[in-house]
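**Student:** sequence first, predicted coordinates after that:
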Amino acid sequence: MSDLSLQRATLTALVIETFNVGAFTILFGACLHLIFIKKASGANHILTPTLCLIWVLSIVHWIVDIVRARIAFVDDPAHDLLYLSSPAQPLDGAKIGIYSTITIVADFFMIYRCWMVWNHNVYALALPVLCWVATAVTGWVGTAEVVLTQKGGIFHANLQPWIISFFSLSLATNVLCTLLVAYKVLLSQIRLRRSGTESTGRVIPALIIFLESAALYSLSLIALLVTYQLGINTSFIILDLTSSVIGITFSSIILRLSMADSKPSQSTTTASLPGRGNVSGLGGIDPNSYPLGTVHISRLVRDDWSNPKARHLESGVLPR
């Protein structure tokens, strides 16, 4: 299989990452405008710091890549291949460590969102949490191995088990949480239909947005796993692309769900809720009574408010 040279792959990855970081920064600013200027839904105390941390880490990762490229191609171009292929360089360890941390932070929020949807059910989250802990261990231990390895690049035999395990466990966490949230949302919809209660029609579009974002990140991880196991330099391009894709999907989903929530509801179904009288459309519910995180998905399970578990479907259904 033909492959790019390491120098060409490094420059290509930097160009793509620069473009993606710019896109992420624009989306990040739009999200902050939504959260703090328009005060959408009352800022979520988990979502907002997570979004800010991912953006900061993405910027630092990009700066590290710029410095590495300057050292390799400007300061010492005669030894650029030697510099880029040596994982013992401090900046190379920093690059891998930052990428690992971005992934771990994003996976944590995915588990948090799933935990909210499942009404704090620790049994449903047991396997994703174990995968997340294992992801953190393999990511940071793998970073230490990168720093300690003196030859062979990231494809060295000592590093492969840690790197492959890290990517695989993150993929497993993503897939498990996606399936759990999708199952819970669809199960609630089925129960509503069986009870003869209408919904606003926003659940399926929100679920599609959720699945699209999860699929994008999962596909990038699969591509990264395949190219890394093939031992080709294209994996460096996908690695830098994936680090910025995390932030782009995270912020774009917030905006897409916000725009979907801003559309007027077409439903006129009236339901009687214990202790709250009749509710028609959206006007009968005080949104402040049920904080929905940063982005409303108003009445994702529309008239099942008598079931406390259903309320949490309104909270944090924001894929990365």
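**Tutor:** That came in fine, so what should we check first?
**Student:** drop to CA atoms for contacts and neighbour counts, all remaining ones
**Tutor:** OK.
**Student:** where along the stretch 151-300 of the chain do the strands fall?
**Tutor:** Applying DSSP state E, counting those that start in this stretch to the stretch 151-300 of the chain gives strands spanning 270-273, 277-280.
**Student:** what's the first helix or strand after the helix or strand residue 69 falls within?
**Tutor:** Using DSSP states H and E, residue 69 maps to helix 47-70. Per DSSP H and E, the first helix or strand lying C-terminal to helix 47-70 is helix 80-84.
**Student:** how many other residues sit next to the nearest residue to residue 97 once chain neighbours are set aside?
**Tutor:** For residue 97, ignoring the flanking residues on the chain, the nearest one in space by CA to CA, 6 or more residues apart in numbering is residue 143 at 5.5 Å. Residue 143: 25 surrounding residues under other CA atoms under 10 Å.
**Student:** any chance of JSON lines for the strands of the stretch 151-300 of the chain, columns distance to residue 82 and mean neighbour count?
**Tutor:** Shown next, in JSON lines, are the strands of the stretch 151-300 of the chain (distance: least, CA to CA, whole Å; neighbours: other CA atoms under 10 Å):
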{"stretch": "strand 270-273", "distance to residue 82": "69", "mean neighbour count": "14"}
{"stretch": "strand 277-280", "distance to residue 82": "68", "mean neighbour count": "13"}
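**Student:** residue 14: which of those is closest?
**Tutor:** Among the strands of the stretch 151-300 of the chain, strand 277-280 comes nearest to residue 14, with 52.6 Å by CA to CA.
**Student:** which other helices and strands does the closest one contact?
**Tutor:** Strand 277-280 sits against strand 270-273, with contacts defined as 3 or more CA pairs under 8 Å, 6 or more residues apart in numbering; DSSP states H and E.
**Student:** name the helices or strands packed onto the strand it packs on?
**Tutor:** Judged by 3+ CA pairs under 8 Å, 6+ apart, strand 270-273 is in contact with strand 277-280.
**Student:** ok, residue 65 - contacts?
**Tutor:** Residue 65 makes contact with 14, 95, according to CA atoms under 8 Å, 6 or more residues apart in numbering.
**Student:** what residues are up against residue 227?
**Tutor:** Residue 227 makes contact with 233-235, according to CA under 8 Å, 6+ apart.
**Student:** and here is the other one:
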Amino acid sequence: MSISEIASEMSSVRLALGCLLVETLLCGGFIALHAVIVWQFLSRSSPHARSKRDILLIGASAVMFVLAILHLVIDLDILVQSGLLRGVDVATLAKGITTWNGQTKLGFAKLTIYILQTFIGDSFMIYRAFIIWNNSCYIIAWPVILLTGEVASGFSSLAIGQLSPPARFHAFLQAYLVIAVVTNALATVLVMRPLWSSRGEVSEYRPDGFRLRTVRWRVAKSIVQSAAVFTISAICFTVNSFVSPLGLSASHYIFPPTVAIVFTIAVARICLSTVQESPRPSALEMNYNGPRIQSCPSLPITVDDIEDYSALPIAIHVSVSRTSDHGSMSSCGPHSSASSAKGKDEKYVVEENPGVV
């Protein structure tokens, strides 16, 4: 065996072990994050106040959590099956890792998890675009068509991989990854456009030294809010499937828990923003918890939103209090006792409640 082959096998094993360590750390943090979010959702909202949408999103987040943990378990099983615990040499270990990540039951299980995560993430992005664009079916027509083709090509590649040679399976897998990139990129653009356009209309004074920092913060915040990590992961998978098998293997380790974490954070922003800590809002407080604001809490309230709520009836509560103190007039005349007897507090309350805000 040549020195270059030994170096290649060593780099492959090191990459697998390093990426597995990163995946383990991400899953460990994800366990704590998911537990906190579920606890906050269950403790801060009463059962009758939870909407079906919130329950569905929390359920999807739980599915993403289970898929991420299963992915970690499969990666650990692949290392065990490759002979890591038996003390095999580097060449055997590298060959085993490559083989078990290929067209085997464990390899197909990892691919199935990625397909399911991509489907859930893209469906969530399309739903957000549908809400943000005022329930427009025309906006999400192409993303829905692409999502259907994505699911069909993904499961077709799984079926072909079990019956066809590696070259044909790899071609179908590349086609699926390309469709997934286009679907996710289109949905992400539809979600991010209102975010950037709404911020562009607001002019703020910022010192010159903070401009670069502000741009970086806006980019990072928009990536998290729009869940653009879905698109980044899809691009990495697609590019590495054409140019780098090692890069594709690294993406398989790192991105499943990362995508699940970002998905859970986005779901938490939506579900927890609708939870009200106070029992009842004030009568004169306007409730801007419409579906568009809940889908993306960072979007500002527009003129259209205010006009929608301005047509609602307003509850009016008028209280008039009058106090007469005649005690100081007791020494002014013989009628002081009668005057002091009439010196009572009078309070008039006028309530008008034409409707509930």
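**Tutor:** Perfect, I can see it now. What you are looking at is a predicted structure, and each value in this text was computed from that prediction instead of being measured.
**Student:** can I get the strands of the stretch 151-300 of the first structure in JSON lines including distance to residue 18 of the first structure?
**Tutor:** Formatted as JSON lines, those follow (distance: least, CA to CA, whole Å):
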{"stretch": "strand 270-273", "distance to residue 18 of the first structure": "51"}
{"stretch": "strand 277-280", "distance to residue 18 of the first structure": "48"}
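**Student:** quick check: which of these is nearest to residue 258 of the first structure?
**Tutor:** Across those, residue 258 of the first structure has its closest neighbour in strand 277-280 (21.6 Å, CA to CA).
**Student:** after that closest one, next one along is what?
**Tutor:** helix 308-311.
**Student:** just to revisit the earlier point, among the contacts of residue 227 of the first structure, who's most crowded?
**Tutor:** Neighbour-wise, the contacts of residue 227 of the first structure (other CA under 10 Å) top out at residue 234, 22 neighbours.
**Student:** that one contacts residue 1, doesn't it?
**Tutor:** No: in this structure, residue 234 of the first structure is not within contact of residue 1 by CA atoms under 8 Å, at 11.2 Å.
**Student:** quick one: what's aligned to the residue nearest to residue 97 of the first structure in the second structure?
**Tutor:** In the second structure, the residue matched to residue 143 of the first structure (TM-score structural alignment) is residue 158.
**Student:** name the SS class of its match, please.
**Tutor:** Of the three states, residue 158 of the second structure takes helix under DSSP: H, G, I helix; E, B strand; the rest coil.
**Student:** what lines up against residue 36 of the first structure once you look at the second structure?
**Tutor:** In the second structure, residue 36 of the first structure lands on residue 42 (TM-score structural alignment).
**Student:** count of neighbours near that match?
**Tutor:** Residue 42 of the second structure: 13 surrounding residues under other CA under 10 Å.
**Student:** residues in the second structure aligned with stretch 175-183 of the first structure?
**Tutor:** Using TM-score structural alignment, stretch 175-183 of the first structure pairs with 185-193 in the second structure.
**Student:** show me how far that stretch is from its chain's centre.
**Tutor:** Taking CA atoms, centre = their mean, to the nearest Å, one finds the center of stretch 185-193 of the second structure at 14 Å from the center of the full chain.
**Student:** name the single longest helix found in the second structure.
**Tutor:** Using DSSP state H to define each element, the second structure has its longest helix at helix 3-44.
**Student:** packing partners of that helix?
**Tutor:** helix 52-81, helix 90-100, helix 245-273.
**Student:** tell me which residues touch residue 207 of the first structure, please.
**Tutor:** Residue 207 of the first structure touches 182, 185, counting by CA under 8 Å, 6+ apart.
**Student:** returning to what we had before: how near is the match of residue 36 of the first structure to residue 35 of the second structure?
**Tutor:** For residue 42 of the second structure, the distance to residue 35 of the second structure equals 11 Å [CA to CA, to the nearest Å].
**Student:** and residue 260 of the second structure, by the same measure?
**Tutor:** 14 Å.
**Student:** center of the second structure, which residue is that?
**Tutor:** Centroid-nearest residue in the second structure, with CA atoms, centre = their mean: residue 266, separated by 1.8 Å.
**Student:** how about the helices in the stretch 101-250 of the second structure?
**Tutor:** 105-132, 141-161, 166-200, 211-225, 229-243, 245-273 (DSSP state H, counting those that start in this stretch).
**Student:** got CSV for these, with distance to residue 301 of the second structure too?
**Tutor:** Shown next, in CSV, are the helices of the stretch 101-250 of the second structure (distance: least, CA to CA, whole Å):
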stretch, distance to residue 301 of the second structure
helix 105-132, 12
helix 141-161, 26
helix 166-200, 10
helix 211-225, 17
helix 229-243, 26
helix 245-273, 15
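**Student:** quick one: which of the ones you listed is nearest residue 310 of the second structure?
**Tutor:** Taking CA to CA as the criterion, helix 105-132 is the member of the helices of the stretch 101-250 of the second structure that comes nearest to residue 310 of the second structure, at 20.6 Å.
**Student:** which bit of the first structure covers that closest one?
**Tutor:** The aligned range for helix 105-132 of the second structure is 90-117, by TM-score structural alignment.
**Student:** on average, how far is the matching stretch from the matching bit in the second structure?
**Tutor:** Compared with the second structure after fitting, stretch 90-117 of the first structure deviates on average by 1.2 Å (mean CA distance after the TM-score superposition for the first structure).
**Student:** buried residues in that stretch?
**Tutor:** 91-117 (16 or more other CA atoms under 10 Å).
**Student:** could you do stretch 289-303 of the second structure as well?
**Tutor:** 291-297, 299.
**Student:** nearest to residue 145 of the second structure, out of those residues: which one, please.
**Tutor:** residue 295 (22.1 Å).
**Student:** hmm, residue 133 and the closest one touching each other?
**Tutor:** No: between residue 295 of the second structure and residue 133 there is no contact under CA under 8 Å: 10.6 Å.
**Student:** hang on, the earlier thing: deepest-packed of the helices and strands packed on helix 3-44 of the second structure, please.
**Tutor:** Across these, averaging neighbours per residue (mean count of other CA atoms under 10 Å) puts helix 245-273 on top, at a mean of 21.
**Student:** can you spell out which helices and strands pack onto it?
**Tutor:** Helices and strands touching helix 245-273 of the second structure, by 3+ CA pairs under 8 Å, 6+ apart, are helix 3-44, helix 52-81, helix 105-132, helix 211-225, helix 229-243, helix 291-295.
**Student:** chain center to the third one: distance?
**Tutor:** Taking CA atoms, centre = their mean, the mean C-alpha location of helix 105-132 of the second structure is offset from the chain mean by 13 Å.
**Student:** on that earlier part again, can the helices and strands packed on helix 3-44 of the second structure go into a markdown table with extra columns for distance to residue 23 of the second structure?
**Tutor:** Converted to a markdown table, those look like this (distance: least, CA to CA, whole Å):
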| stretch | distance to residue 23 of the second structure |
| --- | --- |
| helix 52-81 | 7 |
| helix 90-100 | 16 |
| helix 245-273 | 5 |
